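A.B. asks: Task: produce atomic coordinates for the following.
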Amino acid sequence: MNNESKRLRIIVNCAIFAAITAILAQIEIPLPLVPISGQTLAVGLTATILGSRQGAIAMIGYAAIGAIGLPVFAGFSGGVQVLVGPTGGYIVGFVAAAYFTGFILEKTKFSIPWALVANTVGMIITLLFGTVQLKYVMDLTWTQAMAGGVYPFLIVGLIKAFLSSWIGIIVRERLIHAHLLKNNHKDAA
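C.D. replies: Prediction:
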């Protein structure tokens, strides 16, 4: 495969996972300050399947298409106002979460146990970014920000971390087997 084909495959993979994130973002359970949505599940799947670099690129793409106004964020919202609003820190955190989740897997092994560790770290990163922005935008105390931006998401976050690990590793293995994803890492998927 030549370099042009490789680049095209990377662009297509990143675009597909940005679209999956946009779709899963519409599955949401409303809460007082921050809704529970399928976005973080998509971030975990993206990083588990694509790895650090492509996972982060996919999340940058997702944030960018939302920033220009396409309704891809939770609740069919979009625009820069979402990124600078109370919940925007979570979306910005998706980029770092995808990168570090994929990075951990690349440095260890693409396996369900390691993916669970990596996705748990990714969940913590997302919650950290989101809570910091929530606190400052809403002028909350740290206790209020944690109560509204972290505690309601811990159990559901661990469930999503498990699901994205389990589903992500299986999908990754199948994509590699079908020659739709290249395995560039020391451990076979």
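A.B. asks: drop to CA atoms for contacts and neighbour counts, all remaining ones
C.D. replies: OK.
A.B. asks: What separation do you get for the closest residue to residue 182 other than its chain neighbours and residue 9?
C.D. replies: The spatially closest residue to residue 182, leaving aside those adjacent along the chain, is residue 176, at 5.8 Å (Cα to Cα, 6 or more residues apart in numbering). Note on residue 176: its distance to residue 9, by Cα to Cα, to the nearest Å, is 13 Å.
A.B. asks: again with residue 147
C.D. replies: Relative to residue 9, and taking Cα to Cα, residue 147 is found at 42 Å.
A.B. asks: quick one more, to check against the first:
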Amino acid sequence: MTSKSKLRAISLCGIFAAVTAVLAQIEVPLPIVPISGQTLAVGLTATIIGSRYGAIAMTCYALLGGVGLPVFAGYKGGVQVLVGPTGGYIFGFIVTAFVTGFILEKTKHNITMAMVANTVGMIITLVFGAVQLKIVLDMTWNQALAAGVYPFIVVGLIKAYLASWLGINVRKRLIQANLIDPRPTNKVAA
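C.D. replies: Just a heads-up that it's a prediction; the model follows:
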């Protein structure tokens, strides 16, 4: 990898971490876990830049918030968010981005496969979130699912579709602009 392509890869990861921080501030408050644009951003990231860089971007996002920058939903930041009730979702974003991107890299970059990949990603995020809710708030599984999964399924499917449609179209434009490599090796164009 040339220094130019390394810089481009780092830039893409930073841009998508920033996109996640911005979309996180679009939120609908609910009692324990708000509906936010974070999961849409995770799906977009994975669909556009793939497994490796998607996971790196989400790791950067989690680290930025973990050191106190107000990048999480509701302009929150700090380790207390990561270890709090909603931190599981944020950790899930890293795995979600990797798995979503991986599915697309191993199949085909089209809207149908992106919808499958983003739906799997949504499930991963919700599982991580429910597990941490259960542990941190000492909930039963039924309570954790009722607070952290069920309210988000329909909205999650809508966001999965949006991430798929937008992600595939933006990815095509970035390939045309020679900013990302179209091959499924998850490389940035040289």
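A.B. asks: What would you report as the TM-score here?
C.D. replies: The TM-score (TM-score structural alignment, normalised by the length of structure 1) is 0.97; 185 aligned residues with a Cα RMSD of 0.9 Å.
A.B. asks: What strand or helix carries residue 31 of structure 2?
C.D. replies: Using DSSP states H and E, residue 31 of structure 2 is not contained in any helix or strand.
A.B. asks: and the closest residue to residue 161 of structure 1 other than its chain neighbours, how many neighbours?
C.D. replies: For residue 161 of structure 1, ignoring the flanking residues on the chain, the nearest one in space by Cα to Cα, 6+ apart is residue 119 at 5.1 Å. For residue 119 of structure 1, the neighbour count with other Cα atoms under 10 Å is 34.
A.B. asks: which residue is nearest the middle of structure 1?
C.D. replies: For structure 1, the residue whose C-alpha lies nearest the mean C-alpha position (Cα atoms, centre = their mean) is residue 43; its distance is 1.8 Å.
A.B. asks: Within the helices and strands, which one has the nearest residue to that residue once chain neighbours are set aside?
C.D. replies: Nearest non-adjacent residue to residue 43 of structure 1, counting by Cα to Cα, 6+ apart: residue 98, 6.0 Å away. Element membership of residue 98 of structure 1, judged by DSSP H and E, is helix 88-107.
A.B. asks: Show me what that helix is in contact with.
C.D. replies: Helix 88-107 of structure 1 is contacted by residues 40, 43-44, 46-48, 50-53, 55-57, 59-60, 63, 82-83, 111, 114-115, 118-119, 121-123, 125-134, 185 when judged by Cα atoms under 8 Å, 6 or more residues apart in numbering.
A.B. asks: and the residues you listed, which of them are in helices?
C.D. replies: 40, 43-44, 46-48, 50, 52-53, 55-57, 59-60, 63, 82-83, 114-115, 118-119, 121-123, 125-134 (DSSP state H).
A.B. asks: And the contacts of stretch 56-71 of structure 1?
C.D. replies: 13-15, 17-19, 21-22, 43, 46-47, 72-73, 77-83, 91-92, 94-99.
A.B. asks: just stretch 145-157 of structure 1 next, same as before
C.D. replies: By Cα under 8 Å, 6+ apart, stretch 145-157 of structure 1 touches 32-34, 36, 40, 120, 123, 127, 130-132, 134-135.
A.B. asks: out of those, which are buried?
C.D. replies: For the contacts of stretch 145-157 of structure 1, a burial check counting by 16 or more other Cα atoms under 10 Å picks out 34, 36, 40, 120, 123, 127, 130-132, 134-135.
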